[in-house]
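> Task: produce atomic coordinates for the following.
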Amino acid sequence: MKRFSQLAWPYMIWVILMILLPMLLILFYSLTTSGNDIINFTFTLDHFKKFFTDPDFLLVLWRSLTIAVKTTIICVVLGYPVAYFIARSSDRVRNILVLAITLPMWINMLVRTYAWIGILSDGGIAQTILGFFGFKDVELLYTEGSVLLGMVYNFIPFMILQINTSLCKMDKSLLEASADLGANRVQTFLRVTLPLSLSGVVSGITLVFLPAVSSFFIPKLLGGGQFFLIGNVIENQFITVGEWNFGSAISMIMAVIMMVCMYAIRKIDERNSGGGNQES
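Alright, predicted model coming up:
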């Protein structure tokens, strides 16, 4: 057993080099002032104070969390019925539908987001369709709706695949037992299918909410610079302003928020799993 445990060392070294060290470097930048040399450092908490005392930054953070929550809710509402339909299909149809869901993900997310600019812009397909139904001069691009659309389009496959996996692993004999006990389809879904698929829903929420709250190129492209989220603030601090220390502080704040969200989601998942085990 000890011999096999040594196989994990390359992965541990990879994690240290690619995750732990960069995070420590960001933490170091967030706690120091600019203009330090190699030997002397000046530590400060002013960057964190600046963020939490500036109402503009807090507004951007609130807007980012709101957009992420809206994206997650829409992905759950739209993704669950699709995942349920896929799981109830035959094996051949299920494989085709899963391929149809994953096929767009083979294309770079940035390219797919650029495609929506042409669809939503003036004279695009969406404007043409709305004009056919009498809705002319409707602004589709560079709005909160366009940002939400881009978020949902890019992240909903993660929700569908997670829920579909959970539904496919479900013991079908439980559905038969529910029918034998006199439950109709609605009762079976609410009391059997939905509780047993919550683990997939929770996993999907994790995979959608975390990248949505920190996304920067989707609001930048579909928001046209008029819809600023926290990811855009971080990018702006590093690339445009050159305030690496303040940008690192914002990054650490977002990292803490994400870890808290992951912990809360994990606890909810454990509670649901534990409750299901007790009921069984």
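
> contacts, neighbours, all on C-alpha from now
Will do.

> which residue ranges form the helices in the stretch 101-250 of the chain?
With DSSP state H, counting those that start in this stretch as the criterion, the stretch 101-250 of the chain has helices at 109-120, 125-132, 144-168, 172-180, 185-188, 194-214, 217-222, 230-235, 244-279.

> Distance to residue 57 and mean neighbour count added to the ones you listed, as TSV?
Shown next, in TSV, are the helices of the stretch 101-250 of the chain (distance: least, Cα to Cα, whole Å; neighbours: other Cα atoms under 10 Å):
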stretch	distance to residue 57	mean neighbour count
helix 109-120	26	16
helix 125-132	33	15
helix 144-168	18	22
helix 172-180	50	13
helix 185-188	46	14
helix 194-214	14	21
helix 217-222	16	23
helix 230-235	8	22
helix 244-279	9	16
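
> With residue 21 as the reference, name the closest of those.
helix 244-279 (13.6 Å; Cα to Cα).

> packing partners for the closest one?
helix 21-30, helix 46-53, helix 194-214, helix 230-235 (3 or more Cα pairs under 8 Å, 6 or more residues apart in numbering; DSSP states H and E).

> Please identify which of those helices is closest to residue 221.
Going by Cα to Cα, the one of the helices and strands packed on helix 244-279 nearest residue 221 is helix 230-235, 10.8 Å.

> Packing partners of that closest one?
helix 55-88, helix 194-214, helix 217-222, helix 244-279.

> Residues touching the second one, excluding its own?
Taking contacts as Cα atoms under 8 Å, 6 or more residues apart in numbering, the residues outside helix 194-214 that touch it are 64-65, 67-69, 71-72, 75-76, 151, 155-156, 158-167, 170, 229-231, 254, 258, 262, 265, 269, 272-273, 276.

> Here is a second sequence; please produce its structure as well for comparison:
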Amino acid sequence: MDDWRSRPVLFLAFLAPGALWLALFFLAPLAMVWLLAFGEKAGPVAIDITWTLANYQAALDPLYLKLFWKSFWIAALATAACLVVAFPAALLVSFASPRSKPLLLLLLVLPFWTNLLIRTYSLIAVLRGNGYLNDGLGLLWQVLRFLLTPVGLAGLAGDRFQPLELLYNDAAVVLGVTYVYLPFMVLPLYATLERLDRSLLEASLDLGASQWRTFWSVTVPLAWPGIVSGVILVFIPALGTFLISDLLGGPDALLVGNVIERQFKAANNLPLGAALSFLLLYATFAVLAARAWHGARAARLG
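As a prediction, the model looks like this:
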């Protein structure tokens, strides 16, 4: 391939459409929000850019910092849950037969064909008091009581089944984030495992290592690039989520994303919402910078 300096006009022709799109629909709106963080409300809709730091000072209030910390842990737990579920699924697809692999891949990408809102509402139908999960548990309770009645132990199952409170708590939010963002973990893992040299696994087993030892000592290190990519793809959007926590978490499971959304809409306090947004963005950049530093350090040492 020719160096771009030899054909600068052709290079710019290919670069210009994408660069223009990013500048108009990504950088320009981002710059506007960044400016809003240094503004003050001058009326119902007017905002004056006075370069004040009061909005950032308000965003660093302990109440908001507590929400940042809570959002971090919710995102971390959901990311860990996605990794635990996604790794076996990615292994299953990558080691599947050529005949069944296209069908399994179709099942992996199928959630992308459904709107996020619809998927979240479907989870409400599963978790609510009279939802599918509680109905299934109630049916199991009836079966258990039926089996225990002849031996006089029906009292161990209780007089009636009490539906579990599965909605409107932090656990429901973690489950919802895991459910929604699971494909973003599976696909990078599958792409990495698909390129894995199977002879290394065979060599490990031939040398006497167990399946478990081979998994931890060979498979996981070789799949590390996919693990890192999946963690980033899940953790970053989970950190700023607000729709899932709003629908599944209720008023007691607020995350920083919910506060930002309400500052821009219900409270009509755009400067504070912008400051909170950029604090979240700075935290995301810090995570990415730490990852880049760790990768560069590992490359130097390795």
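
> returning to what we had before: which one, of the helices and strands packed on helix 230-235 of the first structure, ends up nearest to residue 25 of the first structure?
Comparing those by Cα to Cα, helix 244-279 comes nearest, at 8.8 Å.

> thinking again about what came up before, export the helices of the stretch 101-250 of the first structure as JSON lines, with columns for distance to residue 31 of the first structure.
As requested, these are exported to JSON lines (distance: least, Cα to Cα, whole Å):
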{"stretch": "helix 109-120", "distance to residue 31 of the first structure": "33"}
{"stretch": "helix 125-132", "distance to residue 31 of the first structure": "47"}
{"stretch": "helix 144-168", "distance to residue 31 of the first structure": "32"}
{"stretch": "helix 172-180", "distance to residue 31 of the first structure": "54"}
{"stretch": "helix 185-188", "distance to residue 31 of the first structure": "54"}
{"stretch": "helix 194-214", "distance to residue 31 of the first structure": "21"}
{"stretch": "helix 217-222", "distance to residue 31 of the first structure": "27"}
{"stretch": "helix 230-235", "distance to residue 31 of the first structure": "16"}
{"stretch": "helix 244-279", "distance to residue 31 of the first structure": "7"}
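
> Ok, which of those helices comes nearest residue 20 of the first structure?
That would be helix 244-279 among the helices of the stretch 101-250 of the first structure, by Cα to Cα, at 12.6 Å.

> ok so, going back, now the helices and strands packed on helix 244-279 of the first structure in TSV, please, with extra columns for distance to residue 177 of the first structure.
Conversion of these to TSV gives the following (distance: least, Cα to Cα, whole Å):
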stretch	distance to residue 177 of the first structure
helix 21-30	51
helix 46-53	55
helix 194-214	15
helix 230-235	49
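
> Nearest approach to residue 10 of the first structure belongs to which of the helices and strands packed on helix 230-235 of the first structure?
Of those, nearest to residue 10 of the first structure by Cα to Cα is helix 244-279, at 25.0 Å.

> Measure how that closest one sits relative to helix 46-53, angle-wise.
On the basis of axes from the mean of the first three to the mean of the last three Cα atoms, to 10 degrees, helix 244-279 of the first structure is oriented at 70 degrees to helix 46-53.

> Select, out of the helices of the stretch 101-250 of the first structure, the one closest to residue 27 of the first structure.
helix 244-279 (6.6 Å).

> Identify the residue of the second structure aligned to residue 58 of the first structure.
Under the alignment (TM-score structural alignment), residue 58 of the first structure maps onto residue 65 of the second structure.

> burial measure for the closest residue to that match other than its chain neighbours, as a count.
Distances taken as Cα to Cα, 6 or more residues apart in numbering place residue 59 nearest to residue 65 of the second structure, at 7.7 Å, with adjacent residues excluded. Counted with other Cα atoms under 10 Å, the neighbours of residue 59 of the second structure add up to 20.

> how about the helices and strands packed on helix 230-235 of the first structure in TSV, adding distance to residue 112 of the first structure?
Listed next are these as TSV, based on distance: least, Cα to Cα, whole Å:
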stretch	distance to residue 112 of the first structure
helix 55-88	17
helix 194-214	16
helix 217-222	10
helix 244-279	26
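
> between those helices, which one is nearest to residue 141 of the first structure?
Of these, the one closest to residue 141 of the first structure (Cα to Cα) turns out to be helix 217-222, at 6.2 Å.

> Where in the second structure does the closest one fall?
With TM-score structural alignment as the criterion, helix 217-222 of the first structure aligns to 243-248.

> got the contact list for that stretch?
117, 120-121, 124, 167-169, 172-173, 176-177, 253-255, 258.

> and if you look at stretch 127-138 of the first structure?
119, 120, 121, 140.

> Aligned to residue 109 of the first structure, what sits in the second structure?
Checking with TM-score structural alignment, residue 109 of the first structure has residue 116 as its match.

> and its match, what does it touch?
Taking Cα under 8 Å, 6+ apart as the test, what residue 116 of the second structure contacts is residue 180.

> thinking again about what came up before, which of the helices of the stretch 101-250 of the first structure sits closest to residue 38 of the first structure?
Among those, helix 244-279 sits nearest to residue 38 of the first structure (Cα to Cα), with 15.5 Å.

> what's the angle from that closest one to helix 21-30?
Going by the same axes, to 10 degrees, helix 244-279 of the first structure makes 130 degrees with helix 21-30.

> what about helix 244-279 of the first structure, distance to the chain center?
13 Å (Cα atoms, centre = their mean, to the nearest Å).
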